[in-house]
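In: Curious how this folds, go ahead:
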Amino acid sequence: MNRTLHRIGAMCAARPWLTVSAWVAVLVLALGLAGTVGGTPRDDYDVPGTSSQAGTDLLRERFPSLSGTEARVVVHDPDGGQLDPALLDRVIGELRGVDQVGLASPAQPSADGDTAIIDVRYTVPVTDLDADAMDQLRAATGPARDAGLQVEYAGQVPEGEKPSSHTGELVGVLIALVILIIAFGSVVAAGLPIIAALIGLGIGSSGILLLAALTNIGTTAPTAAAMVGLGVGIDYALLLVTRHIEGLRAGLEPRAAAARATATAGRSILVAGAVVLLSLFGLVFSGLAAYRTYGYATAIVVATVMTAAITLVPALCAMSGRRIMSRRRRVVDAEPRQRPPLTARWAQRVGRRPAGWALLALAVLLLLGAPALTMRTWPQDAGSQPTENTVRRAYDLVAAEFGPGAYAPLVVAVDLTVVPQDSLPALRDRIEAVPGVARVSQPIVAPDATASVLTVQLAFSPQDERSSELVDKLRAEVLPDGAEVTGVTAVFADIADLLAERLWLVVGVVVGLSLILLTVVFRSILVPIKAALVNLLSVAAAYGVLTMVFQWGWGSQLLGVDRAVPVSTWVPLLLFAVLFGLSMDYEVFLLSRIREEWLATGDPFQSVVRGLAATARTITAAALIMVVVFAGFMTNADIVTKMIGVGLATAVALDATIVRLVLVPATMMLFGKANWWLPGWLDRLLPTLGRGRVMPDALATEDAATEASRPPEPVNAR
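Out: Purely as a prediction, here's the structure:
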């Protein structure tokens, strides 16, 4: 592997302008294709195999006018006056003329008459809606706004329209650039990781839109993919640029330094990227199409930025010559460092009392992770959104005027080939008698009399724990065979249950595959097991912080969340897959260098000291950049994106400090040579990647061949 990567780096560094031009051409082509034939991300609420899906499928087959996606128009007079029935009828007429709308029901007025709800049912699922569905909805309700009334929108149609402000992300990139300038002391060196990451991100994001033309991609999947891709893209490029500068300071010419950096850092990048991709692969086992799209989207971006790191970055490094170094470092290091770096002294200090430091780090992580034991999950709904969002304003109006359960009522779908039609009144009475049910509508029968629908309004909000408990009670004790509970609240309850069951399957698959890969790479039993355990601790700590911030409400108002809310059901599983991969990035970077020192010296203590000294600065800078980038996504208006940003930023910060600077070196010093023990029979059984060394001696010959075949560098490049 090392020889192959060396040759790739040498080839790209030898033809830098051609390599950079090729990447730019691919970027322009990808953006052009995405803009012309790319699809639009859409949420898919189908949950195969659940009771709510059975009810939805029944309505699609027997009652199509009530089976598609839904929207609700909430009209309110801010002055408290009575709404004009004629005006409402005009709005309803306009709504019935909207494309793909199958039904716009009569207005449901509030008790005081100043608010009304108009239910709109489409004939297609949300994934098949026209791209301008919300624009058509706004146009149809124009007469109400023209009359000075407040008009807000609720339901799946407006919830699928995500705000698109990227201010926080842009600020994060600018701060990352400043961090890199400080770390390298060179604007050129600081700019290379940013340029490479942005080009890779642009191509990867275009690939997501092209994939969206072929299959359903969730509306928040591109944002999550961009968040992860930008972070790892900068990290991977930063690692290679750091190794390149080390080569320059050791006396190598720019092209040879770029080739050697690709061989050494490139191997770590490929292994780290492979672990991230394996982690994302675990989302396939979630049982939900929405999660699979998260995995596909993020994998596309990660693969693209990883490829950019090992091909584009060497070309940019060679093109920059010695200008990539700060002015005071544009000399070859001739004298050994007189005093060990701070990180080496820190590692030696940890090594003097490794057991104590390990227990302290473990205690901190367990303390932060403890609140996760009380975590309650629920898919994000309108009540969790910021107040500037129309669905949140609609939620507040409906809750105030009609009751907290009116925003997302349950829908009971009845198969009249199984349940006699004359039993519907009695069924309605039984449902209405259940404690917690506020109101049940009269049955609506399909034109062919094969299906019927009852709408059930609960006495509490959708995210209240009692809502899901009541769904379970209706299914188990009240409804006969042939009747199913569906609707947004029932779907969300089924999603929460399904993901709670599948979480451990995903964890097992991801951890198992990662252990196999790391065992092959590091030729060790203990190192992969420790890596998996400490990464799980980082994930648990992130869960704990999420619980404290959002569920307990500690500081949530600073993020624009005005009330305590459950952690979104979408977040824990996605965070695990992403965080486990990202944590492995730093683990691979650190362990690769420690193993290199171990193979060179055979000293288990000094290999940890030197490995940490060589990588701590890079890992710290990379982690700080990731934290800044992820923190930028906390400003996003969508609460799920906020939660993902908080979780990722927290886990990366903990991982780069408590885990990499304390827990990992302390445990490696405790176990000594046992870290690298591998049974002989297993060593022979496992495939070999390269020669087991991160830096084979044969690369020196490759460097010489690279230099001999290249013309000398221009004078001004030095």
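
In: From here on, just use CA atoms for contacts and neighbour counts.
Out: Will do.

In: Tell me how many other residues crowd V187.
Out: Using other Cα atoms under 10 Å, V187 has 17 other residues around it.

In: Nearest spatial neighbour of it, chain-adjacent residues omitted?
Out: I181 (5.5 Å; Cα to Cα, 6 or more residues apart in numbering).

In: Mind checking what helix or strand follows the helix or strand containing the one you found in sequence?
Out: Using DSSP states H and E, I181 sits within helix 167-184. Sequence-wise, the next helix or strand downstream of helix 167-184 (DSSP H and E) is helix 187-212.

In: Show me what the helix holding I181 is packed up against.
Out: helix 187-212, helix 604-632 (3 or more Cα pairs under 8 Å, 6 or more residues apart in numbering; DSSP states H and E).

In: Following up with a second sequence; could you model it the same way so I can compare the two?
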Amino acid sequence: MRNTEDVKGIAARAAMWSARHRTLAILGWIAFVVGVTILSGQIGTRDAVDSDYGHGDSGRADHIVDQAGFPVRPAGEMVIVQNRAGADRKAAIADLTRQLTATSDVTGVQPAIESPDKRSSLVTFSIGGDPETAKERVQPALDTVARVQAAHADLYIAEGGDASADKLIGDDLDRGLSRLGMLSIPVTLGILLVAFGAVVSALLPVLLAVTAVVAAIGLLAAASRLAPADETTMHVMLLVGLAVGVDYCLFYIRRERDERRAGADAHRALVIAAQTSGRSIWVSGLTVIVAMAGMFITFDTTFVSFAVGTILVVATTMLGSLTVLPAMLSALGDRVDAIKIPGLYRRRSEGRLLSGFLRLVLAKPLLSAIVAVGALAVIASPVVDLRTKGQGIEDLPPKAPVVQAFKAIDGAFPSKTSPAQVVIEAATVKGGQFDKQLAAFETAVTKSGGALSGPVEVRVNPAGTVAVVSVGLVGKDALDTLRGSVVPATFGSLAGATALVSGEMAVNADFNARLDASLPWVFGFVLGLAFILLLVSFRSVVVAITGVVLNLLSVAAAYGMLVWVFQYGHFEERLQFEAADGLINWMPLFLFIILFGLSMDYHVFVLSRIREGYDRGLSTKQAVREGIGRTAGVITSAAVVMVAVFALFATLPLASTKQLGVGLAAAVLLDATIIRAVLLPAVMALLGEKNWWLPRWLGWLPQIAHEPPAQPVGPAPSEPELAGVA
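Out: A predicted model of the protein is given here:
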């Protein structure tokens, strides 16, 4: 039996066990992936419903409505008929009403109402059947409206509503996500083929990442019993899983191949890779999980679902990287370089160009640091204008017909597109007292100075205990007026009643308040625990502080880039969006967590290689030159994969997905170039031996070796044993 007493650490022990029992490890991984996939198919994933979301007063109001037993309302649609050169609308409205009434699946066509400026009319109707599936039955109505528009070309006639929006925008988004899923894997494989120059070694990271994502999605079904899954969680899992999975495999395979080419036998190369890159994967994975766990502190259903999904996919990827990957490398031996691609296969990963650039940085570290910080400051400078906003119609593709219809309706009938809903719960909402306060409310609306607009609409549940009063909001201060004075002075005076405001504007305001309250705790949690993990891993206060600061710089630069593009309006035509007065409200926090976690991959990997050299007796500057030089190829390859996959998100139709793609791609690109190739080596060169400073009172921290073992660990197996599968 092979001696394993010199194999230290969880990562190395797991790798050596997997290498000795490679058949069991490989078949066990396959069984695990298949098993959890079958299990998820049997139990299903519990998706989050409307009642799972919400914060503050709007969340309480929506919960009251959800429990009140209101009849299910069919999906509502609206058609605007608007003047374009003084044309008469009456004939068009009559034609539209007649044709809609005769259209299949159209119910409840209402008489047209006129806008205050007398230039627009609005016809409302419903799509019969389940509102959740109304988009499947809305096409006949869209066809009818298109025919009426063609017959009255001198007017603007367009349809908007929940069903038509789901049909036109939802279908585009579904197609985009499907395209993203199909393109991300081939794009990743193509980049890896260039990076490795061999088909087998390029396929391994993709296979591990894909199977890890599949397994994590299977585990999500069980986890959704505790935390319901948001519908976009699986897409985030694919994004993070591909990025992390490919990174980890690149680190591991490249180190094993480099040691093999340096003269180590196959067993020795695998041991070194396990005790270096394997350990980096372990530390990096824990740091990423810590960062993702910060989303739990928001107590928001979407963020909690993202946290569960990303933690599952990172943990699953770690498990595969530390077990089945070394088993595969042991089984393949040197055949991992099989099917070499002429012109691409290289025996060494270091590039002369980067080595020359690194020598320049280390020769002038102060100047390099100043230039790098200056460049990052310029890129991050727009962050001073960073504002946030709730998602709205302006975040959809601006040229989509339904978006243009919504904008026209919102301009002429603001109470119809996103009205506020005042939810009143009392012993009874029928009779004298309620009617009296309702009349007072209507009077207050007319005296609001235009902040509130009618008509006021009322719905009452069958039990007569809950009423929903709808009113239009105009301007940024309208919600404050409604919540601060109008509702308390009217429905708030009902004895024993609860009066709360919901609706799109109220939901966004309460969501922002929830994020603002949780932001300091999330930042403190993520930064604090990341600092502790780096401190314990590298036994250096300076290294831990440097890691946190450098990651914050990459996040700040990403924020600046987002403001420059999406608030200032650069690349509007190319990216097909409309500049807005703020980023999507959840974007800054989500990007901070994702970027902080992913950038730790690079940081831990590079620092581990630098520490190896330092522990072997090299000076800090020599260790930096060797560590960064030898990791440059794999860092570049991993960054290119991430940037390419993230950039695909910018092709999706929603502003939120575009911001996510641009923010992630820009941050990873900056992190892998300016920060890791310039600022990190410059700062470490300037600090010298101070990089490794640890106060005496922290001397109790565990000693974690960063260098490969000085002696081979046990007898190396024969080449036939390495190349074959046990």
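
In: returning to that earlier point: the residue nearest to V187 of the first structure matches what in the second structure?
Out: Residue pairing (TM-score structural alignment): I181 of the first structure is matched to L193 of the second structure.

In: ditto for L579 of the first structure
Out: Using TM-score structural alignment, L579 of the first structure pairs with L595 in the second structure.

In: Alignment lookup: S518 of the second structure to the first structure.
Out: In the first structure, S518 of the second structure lands on R502 (TM-score structural alignment).

In: contacting residues around its match?
Out: F285, S286, G287 (Cα atoms under 8 Å, 6 or more residues apart in numbering).

In: Kindly recompute the last result at 6 Å.
Out: Neighbouring residues of R502 of the first structure by Cα atoms under 6 Å, 6 or more residues apart in numbering: S286.

In: Most remote residue from the middle of the first structure, which is it?
Out: Distance from the centre of the first structure peaks at D422, with 49.9 Å (Cα atoms, centre = their mean).

In: doesn't L203 make contact with the match of I181 of the first structure?
Out: No - contact criterion Cα atoms under 6 Å: L193 of the second structure and L203 do not qualify, at 8.2 Å.

In: which one of the two has more residues nearby?
Out: Neighbours were counted for L193 of the second structure and for L203 using other Cα under 10 Å; L193 has more, 20 against 17.

In: the helices in the stretch 401-550 of the first structure, which residues?
Out: With helices called from DSSP state H, counting those that start in this stretch, the stretch 401-550 of the first structure shows them at 424-432, 465-473, 488-522, 526-546.

In: can you give me how far the second one is from the chain middle?
Out: Think helix 465-473 of the first structure. 29 Å (Cα atoms, centre = their mean, to the nearest Å).

In: now the angle from it to helix 488-522?
Out: Going by axes from the mean of the first three to the mean of the last three Cα atoms, to 10 degrees, helix 465-473 of the first structure is angled at 100 degrees with respect to helix 488-522.

In: List the buried residues for helix 465-473 of the first structure?
Out: S467, S468, L470, V471, D472 (16 or more other Cα atoms under 10 Å).

In: Can you tell me how far the residue farthest from the centre of the first structure is from V301 of the first structure?
Out: 57 Å (Cα to Cα, to the nearest Å).

In: spatially speaking, which residue is in the middle of the first structure?
Out: A224 (3.8 Å).

In: What does that one correspond to in the second structure?
Out: In the second structure, A224 of the first structure lands on V236 (TM-score structural alignment).

In: The helix or strand hosting that match vs the first structure, average distance?
Out: Per DSSP H and E: V236 of the second structure is located in helix 233-261. Overlaying the first structure shows helix 233-261 of the second structure at a mean distance of 0.9 Å from the equivalent residues (mean Cα distance after the TM-score superposition for the first structure).

In: helices and strands around that helix, which ones?
Out: When contacts are defined as 3 or more Cα pairs under 6 Å, 6 or more residues apart in numbering; DSSP states H and E, helix 233-261 of the second structure packs onto helix 199-223, helix 266-273, helix 301-322.

In: Let me see the ranges of the helices in the stretch 251-400 of the first structure.
Out: So, for the stretch 251-400 of the first structure - with DSSP H, counting those that start in this stretch - the helices run 254-281, 289-320, 342-352, 354-369, 390-402.

In: Of all the ones you listed, which one is nearest T56 of the first structure?
Out: For the helices of the stretch 251-400 of the first structure, the distance to T56 of the first structure is smallest for helix 289-320, at 16.4 Å, taking Cα to Cα.

In: how deep is the counterpart of F406 of the second structure in the first structure tucked in, by neighbour count?
Out: Taking TM-score structural alignment, F406 of the second structure has Y395 as its aligned residue in the first structure. Other residues within reach of Y395 of the first structure, judged by other Cα under 10 Å, total 28.
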